[in-house]
Structures are given as structure tokens and as C-alpha cells.
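*Asks:* here is a sequence together with a model predicted from it:
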Amino acid sequence: MSSLGRSTGTKLHILDTAQRLVAAKGFSGVGLKDILASAGVPKGSFYHWFSSKEAFGVDLLDHYFSKYLAEIDGILFAPQENGRNRLLSYCQFWRKNQEQEDPDAKCLAVKLGAEVSDMSEEMRLALKKGTSAIIERMGCVIEGGVRDGSITSTRIPHHLAETLYQLWMGASVMYKITREGKSFEEAMAATEHLLTNT
């Protein structure tokens, strides 16, 4: 492996390690020492790649959303499935991830949305960019579902996608508070209603 490959690998290793820590403790709850100790890298390696903790936070969110979007593309654009089934499969995937204790599966948009949006404009914009990309994909799936007849809602697909994303974000926050699956059950019922409500 070239020196460039090794150095890039170091950056990705720091981001992957930090994602688990931040998903478990939040952005403010994780210090630079925690990241360095868990990643097993010296302080200089961190500042070689990130000029500040805020810059690191932006890169962390970009890295997270890049991986997440690649993962959900396999669900949202699965062949041989109609639009409705693709969207409901994504909702099931969302619920499963939120109910797991594994920090690797946790959604950083849910974890950090309220925490960092008032703290850092750059991180807020990174969150907006990532969540907008998810909503855009959901809108495309809804459009496809309308075309194949599996979704009968007459709402504008992108507006419906925004509503559904907000619904599931809210359900995720309520799950964190109650530790009960009722919020997801109600979100799924509301989703199915919205996909058929004309």
C-alpha cells in the first residue's frame, strides 16, 4: 500500500472509530483524548486531517452519510420490488437499527440533530445535506410507487417523503425516551396510511 493509501486509511480509521464513540455518547460527550485512545493514533495524526473538532464533526457526518446512503440504496432501489415494499422495507430497517444497542447501527442524524445544530452551523449544514439526500431518495421511491400503482397517495412525492422522514425521526426520538416500540408501530401505521391516503 502506498503512503497515500496508508494515510487515507488512518483518516478513515479515525472516523470509523469516532462514529462508534459519538453514536454512544454524543458529540460533546466525546473528547479528543477518547478518540485518540480508541483509534490508537497520536494527536498529530488527528490534526493532520482535521483543523478543529468542528471540522472533524463535519467530516464525520459526511463520512457517515456516505456509508449510510450506499447501504440504503440497496433497500430503496431493490430490483423486483414495487415502490411501496421498498419504502416499507426501509422503515423496517430504520426501526431495527434504532432498537439495536450496537453504536455502529445508530443514526447520527437522530443522535446529533438537536445537539449540534445550535452549536455549529457547519455541522448543521452537513446534517441538512445528508438528510436531504435521504429524503430525495425516498421521494424517488414514492414516485416509482405511484407509477407502478403500489402507492396511491396524491400528495407531491417529495413533500410526502419529507413528512415520512420527519415522522420517523420523531418516532426515533420518542423511542430513545420511552425505550418502547410503540412509537415505531404507530409510525409504521401512519406510513401505510399516508401511502394510500388520497
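*Replies:* Yep, it's here.
*Asks:* only C-alpha atoms for contact and neighbour calcs from this point on.
*Replies:* Noted.
*Asks:* just so I have it, where are all the strands in this structure?
*Replies:* Secondary structure of the chain (DSSP state E): no strands located.
*Asks:* distance of the residue nearest the centre of the chain relative to A24?
*Replies:* By Cα atoms, centre = their mean, the chain has its centre lying nearest to C107, at 4.4 Å. Distance from C107 to A24, counting by Cα to Cα, to the nearest Å: 10 Å.
*Asks:* alongside the first one, take a look at this:
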Amino acid sequence: MTEQSKDTRSHILAVGRSLTARQGFTGVGLNELLKAACVPKGSFYHYFASKEAYGCALLEDFVAQYRESLGSTLSRQDQPARTRLLAYFEEWLARQTSPDVQQRCLVVKLSAEIADLSPDMSRILQNGVTGIIASLTKTLEDGAADGSIAPMQDADQLAQSIYHQWLGASLIAGLSHDDAPLRSAMEATRQAISPPDL
């Protein structure tokens, strides 16, 4: 694929992500996407065999970018693990309450919508979630090892519980247009990963 082809494909995905963040996946028609991206239909089908294939590429792109940003937060070895975890969730809170809807998590936006719509898209999202939970689990284990988080019986179970709480809080915050559920999740997370002396 030439650089120009990569640029065109990336441009379509970037425009699509912006539209999808605002309207959901099914809410974005192909003609609307083509018009917003200023590309002809032939160019779209050169890169994507169908709207579902485009949706898969959109999610793969999002998951890859998210993993990169996640790694830069959770993998910083110059900070205790508890600090890294709290920074990750503080960033989540900031993104989900940002007036810029493109900052918000597509997992939150699309998980319910595509569950029965596309097995392939659902699989990509699930793989992304599995990767996130694995990173959170590793950071919890790091925290128990470096002494910044009290020892726990099952780091993976705790990571899942915290992540699911944040997903639920994000959905409720979106429905209510109130950040209180996210702030409650933040406080619950602080307590769940308390230092050993608390």
C-alpha cells in the first residue's frame, strides 16, 4: 500500500470515528461518511469490502491507538503502580466528560449497539477489552509487588470488577449527562486499590 493509499484509508477511518463517536455505528450512513470524507464511493470500496469490514477496521484502529495510550500510562516504570492506575482512570474520567465526543471510549459507545449486529466487530471489541483487563491485572500485580497497593487474592478478578464498574458508570453518566457516576467509580477505585497501611 502506497503512502497516499495509507493516508486516504486513515482519513476515511478518522472521519468515520468522529461521526461514529457522535451518532453510533448504525447512525452513520455510507453516503454521509463519503461526503464528510470527500472521497468517492469507489475509493471506499477499494479499502473496505463492506460497511461491516469498514467497521472492523475502525475498531481495530481504535483498539490499537487505545493500547498505545494505555501503555504510556500503565507501563511507566518511573511511578508506583497505584499512581499509574489512578492516572489511567483519571484520564478515563476526563475523556468521558470531555465536550469533545471523539475523546470518549468507543467500547462504551458501541458495545451494546454491535453486540447483535456483527460478530466480527463484537469480537474485536471483546479482544480489546480482554487486553485492557490484562494490562490492569498486570499493574495491580506490580502494585502488590512494589508495595503501593495492598495484597489481593485475585488481581484478575479485581481488574475485571473495576473495569466493569467503569463501563457501567460511563453508560449511566452518558444517559444522565452527569459525571457523578464516574466520580463514584473513581472513589470506589481508590478504595479498592488502597495502600497496605490503609
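*Replies:* Great, that's in hand. Keep in mind that what you see is a predicted model, and the values were worked out from it rather than measured.
*Asks:* list the TM-score for the superposed pair.
*Replies:* With the length set by TM-score structural alignment, normalised by the length of the first structure, the two chains reach a TM-score of 0.95; 196 aligned residues with a Cα RMSD of 1.4 Å.
*Asks:* to which residue of the second structure is the residue nearest to the centre of the first structure aligned?
*Replies:* When the second structure is aligned by TM-score structural alignment, C107 of the first structure is paired with C105.
*Asks:* skipping adjacent residues, who's closest to that match in space?
*Replies:* Q96 (7.1 Å; Cα to Cα, 6 or more residues apart in numbering).
*Asks:* how about the one you found, what does it touch?
*Replies:* Contacts of Q96 of the second structure were listed using Cα atoms under 8 Å, 6 or more residues apart in numbering, and they are 103-105, 170.
*Asks:* export the residues you listed as TSV, with columns for distance to K35 of the second structure.
*Replies:* TSV is the format used below for these (distance: Cα to Cα, whole Å):
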residue	distance to K35 of the second structure
Q103	23
R104	24
C105	25
S170	31
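*Asks:* which of those residues still touch in the first structure?
*Replies:* Mapped onto the first structure and checked by both residues aligned by TM-score structural alignment, their matches' Cα atoms under 8 Å, those keep the contacts 103-105, 170.
*Asks:* can I get the buried part of the residues you listed as one PyMOL selection?
*Replies:* The command below creates a PyMOL selection of those among these that count as buried (16 or more other Cα atoms under 10 Å):
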select buried, resi 104+105+170
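*Asks:* corresponding residues in the first structure for the longest helix seen in the second structure?
*Replies:* For the second structure, the helix with the greatest residue count under DSSP state H is helix 119-146. Aligned by TM-score structural alignment, helix 119-146 of the second structure falls on residues 121-148 of the first structure.
*Asks:* what's the burial count for the residue mapped onto Y68 of the first structure from the second structure?
*Replies:* The pairwise alignment with the second structure assigns Y68 of the first structure to Y66, based on TM-score structural alignment. Using other Cα atoms under 10 Å, the number of residues around Y66 of the second structure comes to 16.
*Asks:* mind listing what H13 of the first structure touches?
*Replies:* Contacts of H13 of the first structure (Cα under 8 Å, 6+ apart): A39.
*Asks:* give the aligned equivalent of it in the second structure.
*Replies:* Looks like H13 of the first structure aligns to H11 there (TM-score structural alignment).
*Asks:* now, which of the kept ones among the contacts of Q96 of the second structure sits nearest S50 of the second structure?
*Replies:* Each of these was scored against S50 of the second structure by Cα to Cα, and C105 proved nearest at 23.7 Å.
*Asks:* of the contacts of Q96 of the second structure, which is the nearest to T139 of the second structure?
*Replies:* Once Cα to Cα is applied, the member of those that ends up nearest T139 of the second structure is C105, at 20.6 Å.
*Asks:* from V28 of the second structure, how far out is that closest one?
*Replies:* 17 Å.
*Asks:* go on, W92 of the second structure?
*Replies:* If you go by Cα to Cα, the gap between W92 of the second structure and V28 of the second structure works out to 25 Å.
*Asks:* higher neighbour count, those two?
*Replies:* Applying other Cα under 10 Å to W92 of the second structure and V28 shows that W92 carries more neighbours, namely 19 against 15.
*Asks:* what lines up with the more buried one in the first structure?
*Replies:* Under the alignment (TM-score structural alignment), W92 of the second structure maps onto W94.
*Asks:* now Y54 of the second structure
*Replies:* For Y54 of the second structure, the residue aligned by TM-score structural alignment is F56.
*Asks:* name the nearest residue to that match, sequence neighbours excluded.
*Replies:* F50 (5.2 Å).
*Asks:* ends of stretch 111-121 of the second structure, what's the gap?
*Replies:* Span of stretch 111-121 of the second structure from end to end, Cα to Cα: 9 Å.
*Asks:* now stretch 33-45 of the first structure
*Replies:* 12 Å.
*Asks:* for it, list every residue counted as buried.
*Replies:* 35-36, 39.
*Asks:* which residue numbers in the second structure does it align to?
*Replies:* Stretch 33-45 of the first structure maps onto residues 31-43 of the second structure, going by TM-score structural alignment.
*Asks:* rewinding a little: wait, the residue nearest to the centre of the first structure touches A23, no?
*Replies:* Yes - C107 of the first structure is within contact range of A23, at 7.4 Å (criterion: Cα atoms under 8 Å).
*Asks:* so how far is E54 of the first structure from L32 of the first structure?
*Replies:* 11 Å.
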